[in-house]
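Novice: what's the 3D shape of this:
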Amino acid sequence: MQDISEPPAVGVSRRDALLGSLTAGIAAGLPAVAAAKTPMQPLPATINHGKQAMSTITTKDGTEIYYKDWGTGPVVTFSHGWPLNSDAWDGQMLFLAQHGFRVVAHDRRGHGRSSQPTSENDMNGYADDLAAVIEALDLRDATLVGHSTGGGEVARYIGRHGTKRVAKAVLIAAVPPVMVKSATNPEGLPIEAFDAIRAGLVKDRSQFYRDLALQFYGANRPGSNVSQGTLDQFWLWSMQAGLLNAYECVKAFSETDFTEDLKKFDVPTLVLHGEDDQIVPVKDSAVKSARLIKGAKDIYYPRRTALPPRIRTRSTPTCSPSSRPDPGGMRSRPPCFASCPCLARQVAPFPFPPFPSSPFCRRSNMPKTWLITGSASGIGRSTAELVLARGDNLVATARNVNRLLDLARRYGKQVALIELDVTDMSASRGAVATAMERSDTSTCC
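Specialist: Purely as a prediction, here's the structure:
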């Protein structure tokens, strides 16, 4: 079987979590390789043939869903994250297709090459579209893999359609059970965090996606080696999503409660998450999901310090199914954290830090001091505005500090400005020291 090695040296990006999904699928126990393709029963009323230049199906509401279907053998389906499309899975799909699996991925409605409808841009609609693809292609005994928003799609699919066509499930850095803070989910992220995302889309979605790509791939971290082509690829995928659809999807992935869906899982399930994931804090997602899914196996990626230079193969993963790492770091980690190749990649932080409602921040009544890199634009800027508006102090950094002067004029001594290139280790240490000096309480950064 296949695995990932070469332990990294910095927190690994969300893109690398996708690369790690290959290991996730194998660790979840994909079926033995079969020679024959899963039988298909074409449904002429659903699958579009003839003059169609692409493989699509048409759903009951008339939406065309693009899909790709490669290889022969046991079936693995892939559900992508926001705001991407099925191309984000090409690396995993190519590998598995070359090793005796049939792999299927689709573009979520409103994303990629699928139609951009004005309705059903919610988890019910996404799950029903996945069901339409599975049923049109007559997929059986499938392993369903979902990353981030795609993990919510898989959960809602099982909640609405059951597991009669499902053999196993893999949730990677997934949004369930629920992201947003509420009376029943006090540990969640405040709604203002997601409002900031929507505001960024409306203001300038093209620049928003360019800024987001840096954090998505960890390209703003010391030691990273992410090509411009990779960053451009993220932007291209993102821009293929309709603005309305991307906007409405924010509500879907942040406010949907998947608790009851997770309780309906009755197939072997792997829950995979990075301890340093700040878009979907691990304690509020994977840890809770693993408790809700009967018999789930959960694996957590520890904090690392460098990106692995390449993908390699190994015979078998070395994690024991009984390993229960501590995502908060409060207990000692089991030995497999140091050597297990299936933990070689981890999810990088989202472009905003954990809010004080997050368990990663120790709450006090005193103002906190925040260190936010990339404060000049995108989510970094939106988060800086939120932090200052709530009365906390801020150490704001940007490559061009002139773009931060308006914050200094509006908030005075509440904000300190630092011109910083985060690839400069000495300057980065200085910024952290400045934040610590200004902090009367614990610093969240």
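Novice: Could you use CA atoms for every contact and neighbour count after this?
Specialist: Noted.
Novice: Residue 378 and residue 164: what is the separation?
Specialist: Separation of residue 378 from residue 164 (CA to CA, to the nearest Å) stands at 43 Å.
Novice: Looking at these two, which is more packed in?
Specialist: Summary of the neighbour comparison: residue 378 and residue 164, criterion other CA atoms under 10 Å, with residue 378 having more neighbours (25 against 11).
Novice: now that one, nearest residue through space, not along the chain?
Specialist: Computed as CA to CA, 6 or more residues apart in numbering, the closest residue to residue 378 that is not its neighbour in sequence is residue 208, at 5.4 Å.
Novice: What of residue 211?
Specialist: In space, not counting the residues next to it along the chain, residue 211 is nearest to residue 378; the distance is 6.0 Å by CA to CA, 6+ apart.
Novice: In contact with that neighbour, which residues?
Specialist: Residues in contact with residue 378 (CA atoms under 8 Å, 6 or more residues apart in numbering) are 200, 207-208, 211-212.
Novice: how about the strands in this protein?
Specialist: The residue ranges that make up the strands of the chain, judged by DSSP state E, are 47-48, 56-58, 64-70, 75-79, 102-106, 142-147, 166-172, 269-274, 297-301, 369-372, 393-398, 415-419, 443-444.
Novice: Could I get the full set of helices for this structure?
Specialist: Listed in chain order, the helices found in the chain under DSSP state H are 14-19, 21-27, 90-97, 123-136, 149-161, 191-216, 228-239, 243-255, 259-263, 286-292, 336-339, 378-389, 405-411, 425-438.
Novice: Out of the ones you listed, indicate the one that is most buried.
Specialist: Each of the helices of the chain was given a mean neighbour count from mean count of other CA atoms under 10 Å, and the largest, a mean of 26, is that of helix 149-161.
Novice: Need the helices of the chain in a markdown table (columns: distance to residue 54).
Specialist: Output for those, formatted as a markdown table (distance: least, CA to CA, whole Å):
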| stretch | distance to residue 54 |
| --- | --- |
| helix 14-19 | 25 |
| helix 21-27 | 26 |
| helix 90-97 | 16 |
| helix 123-136 | 14 |
| helix 149-161 | 22 |
| helix 191-216 | 26 |
| helix 228-239 | 17 |
| helix 243-255 | 21 |
| helix 259-263 | 32 |
| helix 286-292 | 36 |
| helix 336-339 | 43 |
| helix 378-389 | 34 |
| helix 405-411 | 49 |
| helix 425-438 | 47 |
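Novice: quick one more, to check against the first:
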Amino acid sequence: MGRYIAVEPNVKVFVEDIGAGPPVLMLHGWPLNHRMYEYQSSQLPTHGFRCILPDMRGFGLSDHPWHGYHYDRLADDVLTIIRTLGLQRVRLVGFSIGGAIAIRYMNHHQGYGISQLILLDAAAPSLTRRPDFPYGLLPSDVTKLIEQTYQDRPQMLYDFGQRFFASQISPSFREWTQSLGLQASLHGTTAAARTFRDEDLRPDLPHIQKPTWILHGVLDQVALFPLALQLQQGIRGSQLVRFEQSGHAVFYDELELFNRTLLQILQDPDAS
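Specialist: Predicted structure coming up:
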């Protein structure tokens, strides 16, 4: 079942709501939308979980406003979804930029409604290198993505897709993934890219007080694996799960292992 939720007076986001049971709120990555999780949302409800899958503003079926693509506003959108749906004891899952949004949410909203945080190849604590942070991509790498988006967005998506998967995928699956990126607005795509290029989430990490798992592909060429090590160091008590044969698409590269691992984490009695 899908519905629209107003997160601002003139901005609505689309939310898919599947199954019944403990809620699993799944934040998608850039530049995709909630359908990237269909190989999880088709399975988790059979194990008694309710999958709640929003499209971030500017992406998928949500509104495409000109404003609001920084992490503070996107975290506020998550809060509105949780309050509107009356969710409690939420398992919050965030992939790539979705992981970064989840981290900001846990700080700015004190983990309201959340029982468990699961970060998937998160674009955090900083996707790009800084003078005191020698990890991640060069800022110029992301700037090139933004420039190419303005020049030839389909080609940018194709090129980005070459770095996305570590496993062999079918041409049809690659085309489908690219089609999800084309559903986004050009402005939302570039504005969100500026956010993950420029924002630094290191100050947020000590404020995360909920059980946290970090699932990360060792072969990731987007959110490089050293970022996962920095997250583990920065989030007290967090657990890191390495996916040795996965790239950035940790949710698909080792699909059976990933789904089995995710289900085991969701069934952890400390999260119930």
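Novice: After superposition, what is the TM-score?
Specialist: Once superposed, the chains reach a TM-score of 0.88 (TM-score structural alignment, normalised by the length of the second structure), with 259 aligned residues with a CA RMSD of 2.5 Å.
Novice: For residue 220 of the second structure, what is the corresponding residue in the first structure?
Specialist: Under the alignment (TM-score structural alignment), residue 220 of the second structure maps onto residue 277 of the first structure.
Novice: What of residue 190 of the second structure?
Specialist: Applying TM-score structural alignment, one finds that residue 190 of the second structure aligns to residue 247 in the first structure.
Novice: shouldn't its match be in contact with residue 198?
Specialist: Yes. Between residue 247 of the first structure and residue 198 there is a contact under CA atoms under 8 Å: 5.9 Å.
Novice: could you measure the aligned residue in the first structure for residue 25 of the second structure against residue 436 of the first structure, distance?
Specialist: Alignment note (TM-score structural alignment): residue 25 of the second structure maps to residue 77 of the first structure. Taking CA to CA as the measure, residue 77 of the first structure and residue 436 of the first structure are separated by 46 Å.
Novice: which bit of the first structure covers stretch 74-90 of the second structure?
Specialist: When the first structure is aligned by TM-score structural alignment, the counterpart of stretch 74-90 of the second structure is residues 126-142.
Novice: Name all residues that make contact with the aligned partner of residue 103 of the second structure in the first structure.
Specialist: The alignment partner of residue 103 of the second structure in the first structure, by TM-score structural alignment, is residue 155. Taking CA under 8 Å, 6+ apart as the definition of contact, the neighbours of residue 155 of the first structure are 176, 258, 261-262.
Novice: out of the residues you listed, which ones does the second structure keep as well?
Specialist: Using both residues aligned by TM-score structural alignment, their matches' CA atoms under 8 Å as the contact test, the members of the contacts of residue 155 of the first structure still in contact in the second structure are 258, 261-262.
Novice: In space, not sequence, find me the middle residue of the first structure.
Specialist: Within the first structure, one residue has its C-alpha closest to the average C-alpha position: by CA atoms, centre = their mean, that is residue 148, at 3.6 Å.
Novice: Run a quick neighbour tally on the match of residue 25 of the second structure.
Specialist: 24.
Novice: Repeat that for residue 60 of the second structure.
Specialist: Residues lying near residue 60 of the second structure (other CA under 10 Å) number 23.
Novice: Counterpart of it over in the first structure?
Specialist: Aligning on TM-score structural alignment places residue 60 of the second structure opposite residue 112 in the first structure.
Novice: so its match makes contact with residue 245?
Specialist: No. In terms of CA under 8 Å, residue 112 of the first structure does not count as a neighbour of residue 245; the distance is 10.8 Å.
Novice: ok now do the residue nearest to residue 378 of the first structure, which residues does it touch?
Specialist: Residues in contact with residue 208 of the first structure, defined by CA under 8 Å, 6+ apart, are 200-201, 378-379.
Novice: Kindly report the same for residue 227 of the first structure.
Specialist: Contact partners of residue 227 of the first structure, counting by CA under 8 Å, 6+ apart, are absent.
Novice: again with residue 142 of the second structure
Specialist: For residue 142 of the second structure, the set of contacting residues under the criterion of CA under 8 Å, 6+ apart consists of 193-194, 197.
Novice: What's the match for it in the first structure?
Specialist: In the first structure, residue 142 of the second structure lines up with residue 194, judged by TM-score structural alignment.
Novice: How about the contacts made by residue 57 of the second structure?
Specialist: When contacts are counted by CA under 8 Å, 6+ apart, residue 57 of the second structure is found next to 11-13, 63-65, 68-69, 74, 188.
Novice: Apply 7 Å and report the result again.
Specialist: With contact taken as CA atoms under 7 Å, 6 or more residues apart in numbering, residue 57 of the second structure is in contact with 13, 63-64.
Novice: Just name the closest of those residues to residue 83 of the second structure, please.
Specialist: Checking the contacts of residue 57 of the second structure against residue 83 of the second structure with CA to CA, the nearest one is residue 13 at 13.9 Å.
Novice: Can you tell me how far residue 219 of the first structure is from residue 245 of the first structure?
Specialist: As defined by CA to CA, residue 219 of the first structure lies at a distance of 27 Å from residue 245 of the first structure.
Novice: What of residue 78 of the first structure?
Specialist: According to CA to CA, residue 78 of the first structure stands 20 Å off from residue 245 of the first structure.
Novice: Map the residue nearest to residue 378 of the first structure across to the second structure for me.
Specialist: Using TM-score structural alignment as the criterion, the counterpart of residue 208 of the first structure in the second structure is residue 156.
Novice: my read: residue 89 of the second structure touches residue 115, true?
Specialist: Yes. Residue 89 of the second structure sits in contact with residue 115 when judged by CA atoms under 7 Å, with a separation of 4.8 Å.
Novice: quick one, which of those two is more surrounded?
Specialist: It is residue 115, of residue 89 of the second structure and residue 115, that has more neighbours when counted by other CA under 10 Å, with 18 against 15.
Novice: Which residue, other than its chain neighbours, is closest to the equivalent of that one over in the first structure?
Specialist: With TM-score structural alignment as the matching criterion, the partner of residue 115 of the second structure in the first structure is residue 167. The spatially closest residue to residue 167 of the first structure, leaving aside those adjacent along the chain, is residue 141, at 4.5 Å (CA to CA, 6+ apart).
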